[in-house]
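Asker: coordinates only, no sequence provided:
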């Protein structure tokens, strides 16, 4: 049962058959597990890397997309529970940061599983969110937004046939982003580590600093050179920072 769940929801990288810790990566809106392929072998042999595989893309293309944060977080949490036998750290970029936070809340408050840490990247804190109604606009507006942010293979957007294949997933993700509004700053029992590019057009250092309000157990912010997808060019620095935190996991 566990293997079937893991193979459906997570791409698993590295570590031995008995890892001592796990890192779950939750991709951004319009993103997929393949974007984080290089992260799979970037950590030590004791760490198993899980990258979430959202429905409606790649080898889950035939499955209906999920367009509500609550539903996606519930599904991710349920799939993750059998894999919480070792210390778990969560990392989410952009939309994935909100999803990582919601997953951490569910693990802790519903299942008494406290993650070792939450790493959030390029996303406003839950109580500072200012959702946009981009998901209510036409396809061209969505495509323009995705192109502007980066993080999606441009060849998928240039080819009309491929674009039609990926648009439902993109629209579902931006529906999640557009309907996940400001909410109370419910605190977590684990430390929170935040990251942002110094030239991000929509997320400021102050926006990321507000994550401290949900992190009574500890908070740190790191600003790296780059825009919303600073983590492409600064991957090694970001991975190094996450690795240093993982080293402290039990």
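Answerer: Looks like it came in fine. As the structure is a computational prediction, the values presented were derived from the model and not from experiment.

Asker: only C-alpha atoms for contact and neighbour calcs from this point on.
Answerer: Noted.

Asker: any idea how far apart the tips of stretch 60-69 sit?
Answerer: 18 Å (CA to CA, to the nearest Å).

Asker: what comes up buried for that stretch?
Answerer: Neighbour-count burial for stretch 60-69, with 16 or more other CA atoms under 10 Å as criterion, is recorded at 65-69.

Asker: what's the answer for stretch 98-116, then?
Answerer: 98-107, 113-116.

Asker: need the residues that contact that stretch.
Answerer: By CA atoms under 8 Å, 6 or more residues apart in numbering, the surrounding residues in contact with stretch 98-116 are 26, 69-70, 72-74, 76-77, 81, 84, 87-92, 118, 120, 123, 125-126, 188-191, 249.

Asker: hang on, the earlier thing: for the buried residues of stretch 60-69, give me CSV that also has secondary structure.
Answerer: Shown next, in CSV, are the buried residues of stretch 60-69 (DSSP: H, G, I helix; E, B strand; the rest coil):
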residue, secondary structure
65, coil
66, coil
67, coil
68, coil
69, helix
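
Asker: next, the one to line up against it:
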């Protein structure tokens, strides 16, 4: 099975490089790099959802067994990618794994983030805690980084707060027990966005448990991928 992984806003897919060592050989981690970061850092970031989905779709092989994983912003993109696959008549993922993300209708808090000034956006990133302090304090690097994070937040800001369709595959949502951004109640709302089964998994940590509780999270992901534990 291929496990396609989408990173959170502003982050490179290299955040998933260490996952393979925690997983059995029959699960292959395939990080999906977005333009403007990591191995694609020379490309312009994409700030329009349809264009980003078209880009990511080209990186998939839906003809082979696969699952989709996304963290925070990446969870929203993973959901939309699964919707696109369904609309195209492609095989849907065996599981859609959504991590640290409020359900779409609850995303209004991020609506204006992409409109903040550089200073205000930097302050917001510092409050969230997912950006290394050394990056936030490096003006030259921030000149490169801010357009990337701003593109991601523009997609979130223009995403809307309705119920934008459903997927047909099983959905499993992960939440951090100390996460103020996406608590249990907001994560449980994802149940309304699938025609398949739905399950919730608690992970110890705050919004960035992807880092602090990596082994716990990957073990939970493996259970879903290999044992079908979605309920």
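Answerer: The structure has been received and is ready for your questions. The structure presented is a predicted model; accordingly, all values stated were derived computationally and were not measured.

Asker: TM-score of the superposition?
Answerer: Overlay of the two chains. TM-score (TM-score structural alignment, normalised by the length of structure 2): 0.92; 227 aligned residues with a CA RMSD of 1.6 Å.

Asker: tell me, how many neighbours does the alignment partner in structure 2 of residue 158 of structure 1 end up with?
Answerer: In structure 2, the residue paired with residue 158 of structure 1 according to TM-score structural alignment is residue 137. A total of 11 residues lie near residue 137 of structure 2 under the criterion other CA atoms under 10 Å.

Asker: same question, residue 148 of structure 2
Answerer: 24.

Asker: map it across to structure 1 for me.
Answerer: Using TM-score structural alignment, residue 148 of structure 2 sits opposite residue 169 in structure 1.

Asker: repeat that for residue 106 of structure 2.
Answerer: Using TM-score structural alignment, residue 106 of structure 2 pairs with residue 128 in structure 1.

Asker: was I right about that match contacting residue 209?
Answerer: No: when contacts are counted by CA atoms under 8 Å, residue 128 of structure 1 is not listed as touching residue 209 (10.5 Å).

Asker: picking up where we left off before, select only the buried ones of the contacts of stretch 98-116 of structure 1 in PyMOL?
Answerer: Applying 16+ other CA under 10 Å to the contacts of stretch 98-116 of structure 1, the buried members can be selected in PyMOL as follows:
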select buried, resi 26+69+72+73+74+76+77+87+88+89+90+91+92+118+120+123+125+126+188+189+190+191+249
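
Asker: what about the residue most central in space within structure 2, which helix or strand?
Answerer: In structure 2, the centroid-proximal residue (CA atoms, centre = their mean) is residue 74; its distance is 1.7 Å. With secondary structure defined by DSSP states H and E, residue 74 of structure 2 is part of helix 73-88.

Asker: mind reading off the mean deviation between that helix and structure 1?
Answerer: Mean deviation of helix 73-88 of structure 2 relative to structure 1 after superposition (mean CA distance after the TM-score superposition for structure 1): 0.6 Å.

Asker: so that helix corresponds to what in structure 1?
Answerer: Mapped onto structure 1 using TM-score structural alignment, helix 73-88 of structure 2 spans residues 95-110.

Asker: equivalent analysis for stretch 6-21 of structure 2, please.
Answerer: With TM-score structural alignment as the criterion, stretch 6-21 of structure 2 aligns to 26-41.

Asker: can you give the contact residues for that stretch?
Answerer: Contacts of stretch 26-41 of structure 1 (CA under 8 Å, 6+ apart): 11-14, 49-54, 57, 90-97, 99-100, 146, 151-152, 169-170, 173-174, 177, 239.

Asker: same check on stretch 172-191 of structure 2?
Answerer: By CA under 8 Å, 6+ apart, stretch 172-191 of structure 2 touches 95-104, 106, 171, 198-207, 209, 230-231.

Asker: and these, which are buried?
Answerer: 95-104, 106, 171, 198-207, 209, 230.

Asker: before we move on, the earlier item: count of neighbours near the closest residue to the match of residue 106 of structure 2 other than its chain neighbours?
Answerer: Nearest residue to residue 128 of structure 1, sequence neighbours excluded (CA to CA, 6 or more residues apart in numbering): residue 182, at 6.0 Å. The number of residues packed near residue 182 of structure 1 is 14, by other CA under 10 Å.

Asker: which SS class is residue 182 of structure 1?
Answerer: coil.

Asker: look up how far residue 125 of structure 2 lies from the aligned partner of it in structure 2.
Answerer: When structure 2 is aligned by TM-score structural alignment, the residue opposite residue 182 of structure 1 is residue 161. Between residue 161 of structure 2 and residue 125 of structure 2 the computed distance is 22 Å (CA to CA).

Asker: before we move on, the earlier item: mind listing what the match of residue 148 of structure 2 touches?
Answerer: 30, 56-57, 65.

Asker: tell me where structure 2 has strands.
Answerer: For structure 2, the strands defined by DSSP state E cover 2-6, 28-31, 66-71, 96-99, 171-176, 198-203.

Asker: want to throw the ones you listed into TSV with distance to residue 111 of structure 2?
Answerer: As requested, the strands of structure 2 are exported to TSV (distance: least, CA to CA, whole Å):
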stretch	distance to residue 111 of structure 2
strand 2-6	21
strand 28-31	27
strand 66-71	18
strand 96-99	20
strand 171-176	22
strand 198-203	26
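
Asker: mind checking which of these is nearest residue 192 of structure 2?
Answerer: For those, the distance to residue 192 of structure 2 is smallest for strand 198-203, at 9.0 Å, taking CA to CA.
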